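Colleague: using only what follows, build the 3D model:
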Amino acid sequence: MATIYQVSELAKVSLATVSRVMNGNAKVSDKTREKVLAAMKELGYRPNSIAQSLASSRGNSIGLLVSELDGAFFGEMMAGVEGELRAAGKHIIVTTGHSIEEKEKEGIEFLISRNCDAIILHVEAVSDEYLVELSKGKTPIFIISRYVEQLSEHCISLDNELGGYLATKSLLTLGHTNIACIAGPQYKFDAKARFKGYQRALAEHGIPFKDELFYTADFKETGGSEGIAHLMAQTQKFTGLVCGNDEMASGAMTYAREHGLSLPSELSVIGFDDVIFARYLYPKLTTILNPVNEMGKMAAKLVLKQVYQTEEKNIQQVFKPSLIVRESATALSNT
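Modeller: All right, here's what the predicted structure looks like:
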């Protein structure tokens, strides 16, 4: 069986050059690339990950830590990362952190121990200070769906505050003034920012924030149903509801219908994320687009550019959310 060393000798180039050709590095001239490819063909050589690692001191594997493996949101995120990296001949190693500081740190240490060339992190419990210190190690880290100022060049993030603002503003524009909010856990950076957007929109219209119209839940469907049950038990009535994500919106809508509310005539609901099932709910969910698949692709491109020196262009690091209008929110009736 031919080896990478034989390819190097036959093509009369260094091992590093053979590695660059195998990795698709644009810094190799066309003439040199043709020489290497011709040598590989003559010898019947097929590159494998071990050979590539020996030639380039890299294993061509990237670690990916996400909060959960279930749910449409993280599926979209992982698909974006994996698809972009696989097209570049790289593989991912995936683990979870479950939004618990200890488990996030365990997951990070596991990925570092696997000698990943880089790690992409979706973390919610570890502090900014921890991430800054982690970035000083040998393994490059990249952060998705979160912004850390000191690591801005390694972050792919969404303007979550703007998303919360747009969701609430859309209901205000429809004439609603009593707008409740089921927010995600406030220790999570995205949930906290979305809640701030809700508050900003109310303040902009001179509407005071009311504690009895606010509930924090767990970003799950059950959290949405628990949230709407709590809100409906209050004396303060409301005609609009902003949910921190689509899963909670789904739970809230189901509970509201089962307890006699007509949607959207009696209650207008807006979600956040625009996961795939949002368009199949009844009524179809008006929501905020969170382009997590594109963000996953961008995180992968950032790794390819900064770690593997590929010529990636048009990398967008901060994404803007937008309102997706469907059928779950309507103008407030005066009757």
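
Colleague: alpha carbons only for contacts and neighbour counts from here, please
Modeller: OK.

Colleague: counting by contacts, list what the helix or strand harbouring G83 packs against.
Modeller: For G83, the host element (DSSP states H and E) is helix 72-87. Contacts defined by 3 or more C-alpha pairs under 8 Å, 6 or more residues apart in numbering; DSSP states H and E place helix 72-87 against strand 91-96, helix 292-308.

Colleague: this one next, for a side-by-side:
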Amino acid sequence: MATIYDVSVLAGVSLATVSRVMNKNAKVSEKTLKKVQDAMDQLGYRPNAIAQSLASNRSNSVGILVSELHGPFYGSMLSGIEAELRVAQKHAIIAAGHSEEALEKEGIEFLISRRCDALILHVEAVSDDYLIDLVKKEVPIVLINRFIPSIANNCISLNNELGGYIAAKAMIEQGHREIAYISGPNWKMDACDRLQGHQRALKEFNITYNPKLTYEGDYQEGGGSDGLAYLLENDFPFSALVCANDEMAAGAMNLAREKKVAIPAELSIIGFDNIILAQYIYPKLSTIDYPVKQMGQMAARWILKNTFKKPELEVKNVFEPKLIKRDSIISHH
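Modeller: Here you go, the predicted structure:
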């Protein structure tokens, strides 16, 4: 197997020059660069990334832990992170935590053991205290979709409570007063915040919150169809349905079609996230924009700024949700 020494002999340059080429040092002339690269190609030499990382104390890789690898939400987040890292010539190592505390901790330990220079975490089950301790350790971390006041600088978050408020208010402003709600799992912080915002809007417009018109879903399409089935069996009428994410809204719309409930003529529906499919569902789904791709880019930028010393980069820590009004809501007067 060829070594860096073999490359230097064949190219007729010093070991230091080969090393400069491998580290993309600007002080190497085009002519020398070509000689070294030709020698590497001829010998089939591949730089040893592990040896390089031991020498430089940098692996040029960033660990990413997300809850799941399927679905449009996580796809957008990961592509936002990876695009920003790729431009800076850093690589991503990805693990999934499946919203379980043991698996999230295992994923974090795995990424640290791979000598990642920094971690981007979308975690839901580990405690705030665990994350506060983790921030004090040597591997820099940034959190997505999680806000912990004492480590606010390490958080890239969305104001989920405001998003829940905007969704309910959009229905109320169209004249709806009987409003049903399909929430995310109650143990997830973003689901609780969205429900709180929903309740705040109802209270502001003097509408009594009816727990019988709320169903705890799972952020999957099945949770949306099960939720609407449950709500339709109730004795409480409703003209509007707010769903805590778009996937559940899509599931609810599917069931509404099966049950011959016309959307939006008989039932107005709004989702949350603004996933790509929201504009292709029929009728097009009104939703709350969750700029997850930009938040992924911002998390990557935070790492580049704080770990790879690029102080000129601007980082935005808190994002505001916005109403995207399409065809699934109609006025009810």
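
Colleague: show me where structure 2 has helices.
Modeller: Secondary structure of structure 2 (DSSP state H): helices at 4-11, 15-22, 30-43, 49-56, 72-87, 101-113, 128-136, 160-173, 189-204, 221-233, 246-258, 292-306.

Colleague: and these as a markdown table, adding mean neighbour count and distance to I64 of structure 2?
Modeller: Shown next, in a markdown table, are the helices of structure 2 (neighbours: other C-alpha atoms under 10 Å; distance: least, C-alpha to C-alpha, whole Å):
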| stretch | mean neighbour count | distance to I64 of structure 2 |
| --- | --- | --- |
| helix 4-11 | 18 | 32 |
| helix 15-22 | 17 | 26 |
| helix 30-43 | 16 | 32 |
| helix 49-56 | 13 | 19 |
| helix 72-87 | 18 | 8 |
| helix 101-113 | 17 | 8 |
| helix 128-136 | 13 | 15 |
| helix 160-173 | 23 | 22 |
| helix 189-204 | 20 | 20 |
| helix 221-233 | 20 | 26 |
| helix 246-258 | 23 | 23 |
| helix 292-306 | 23 | 10 |
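
Colleague: unless I'm mixing things up, T239 of structure 1 is touching E266, no?
Modeller: Yes. Under the criterion of C-alpha atoms under 8 Å, T239 of structure 1 makes contact with E266 at 6.2 Å.

Colleague: compare the two (neighbour count), which wins?
Modeller: Just comparing T239 of structure 1 and E266: by other C-alpha atoms under 10 Å the higher neighbour count belongs to T239, 20 against 16.

Colleague: now which residue in structure 2 aligns to that one?
Modeller: Counting by TM-score structural alignment, T239 of structure 1 corresponds to S239 in structure 2.

Colleague: contacts for stretch 131-149 of structure 2 next, please.
Modeller: Stretch 131-149 of structure 2 is contacted from outside by 112, 116-123, 128, 150-151, 154-158, 189-190, 295-296, 299, 302-303, 307, using C-alpha atoms under 8 Å, 6 or more residues apart in numbering.

Colleague: can you give me every residue that contacts E312 of structure 1?
Modeller: K301, L302, L304, K305.

Colleague: excluding covalently adjacent residues, which one is nearest to the third one?
Modeller: Taking C-alpha to C-alpha, 6 or more residues apart in numbering, and ignoring the residues beside it in sequence, L304 of structure 1 has T310 as its nearest neighbour in space, at 5.7 Å.

Colleague: now the corresponding residue of structure 2 for the one you found: how far from Q42 of structure 2?
Modeller: In structure 2, the residue matched to T310 of structure 1 (TM-score structural alignment) is K310. For K310 of structure 2, the distance to Q42 of structure 2 equals 36 Å [C-alpha to C-alpha, to the nearest Å].

Colleague: please apply the same query to L69 of structure 2.
Modeller: Distance from L69 of structure 2 to Q42 of structure 2, by C-alpha to C-alpha: 40 Å.

Colleague: cool, V315 of structure 2 as well?
Modeller: Taken as C-alpha to C-alpha, the span from V315 of structure 2 to Q42 of structure 2 is 44 Å.

Colleague: D273 of structure 2 too?
Modeller: 51 Å.

Colleague: for S157 of structure 2, same thing?
Modeller: From S157 of structure 2 across to Q42 of structure 2, the span is 50 Å (C-alpha to C-alpha).

Colleague: swap in E178 of structure 2?
Modeller: In terms of C-alpha to C-alpha, E178 of structure 2 sits 74 Å off from Q42 of structure 2.

Colleague: ditto for I275 of structure 2
Modeller: If you go by C-alpha to C-alpha, the gap between I275 of structure 2 and Q42 of structure 2 works out to 48 Å.

Colleague: got a list of contacts for stretch 322-335 of structure 1?
Modeller: 163, 166-167, 171, 174-176, 239-240, 263-265, 267-270, 274, 279, 282-290.

Colleague: and stretch 45-61 of structure 1, by the same measure?
Modeller: Contacts of stretch 45-61 of structure 1 (C-alpha under 8 Å, 6+ apart): 1-4, 7, 15-16, 18-20, 22-23, 40, 89-93, 115-118.

Colleague: OK, contacts around E216 of structure 2?
Modeller: Counting by C-alpha under 8 Å, 6+ apart, E216 of structure 2 has contacts I182, S183, G184, P185, N186, G223, G227.

Colleague: swap in 10 Å and give it another go.
Modeller: Neighbouring residues of E216 of structure 2 by C-alpha atoms under 10 Å, 6 or more residues apart in numbering: Y181, I182, S183, G184, P185, N186, A191, G223, G224, D226, G227, A244.

Colleague: next: Y181 of structure 2.
Modeller: The neighbours of Y181 of structure 2, taking C-alpha under 10 Å, 6+ apart as the test, are 168, 195, 198, 210-217, 227-228, 231, 238, 240-244, 269-270.

Colleague: before we move on, what about D246 of structure 1?
Modeller: 72-73, 219-221, 224, 252, 270-278, 285-288.

Colleague: list only buried entries from the residues you listed.
Modeller: 73, 219-221, 224, 252, 270-275, 278, 285-288 (16 or more other C-alpha atoms under 10 Å).

Colleague: coming back round to it: distance to S79 of structure 2 for the contacts of E216 of structure 2 - can I get that in CSV?
Modeller: Output for these, formatted as CSV (distance: C-alpha to C-alpha, whole Å):
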residue, distance to S79 of structure 2
Y181, 31
I182, 28
S183, 27
G184, 24
P185, 26
N186, 28
A191, 24
G223, 26
G224, 26
D226, 31
G227, 31
A244, 23
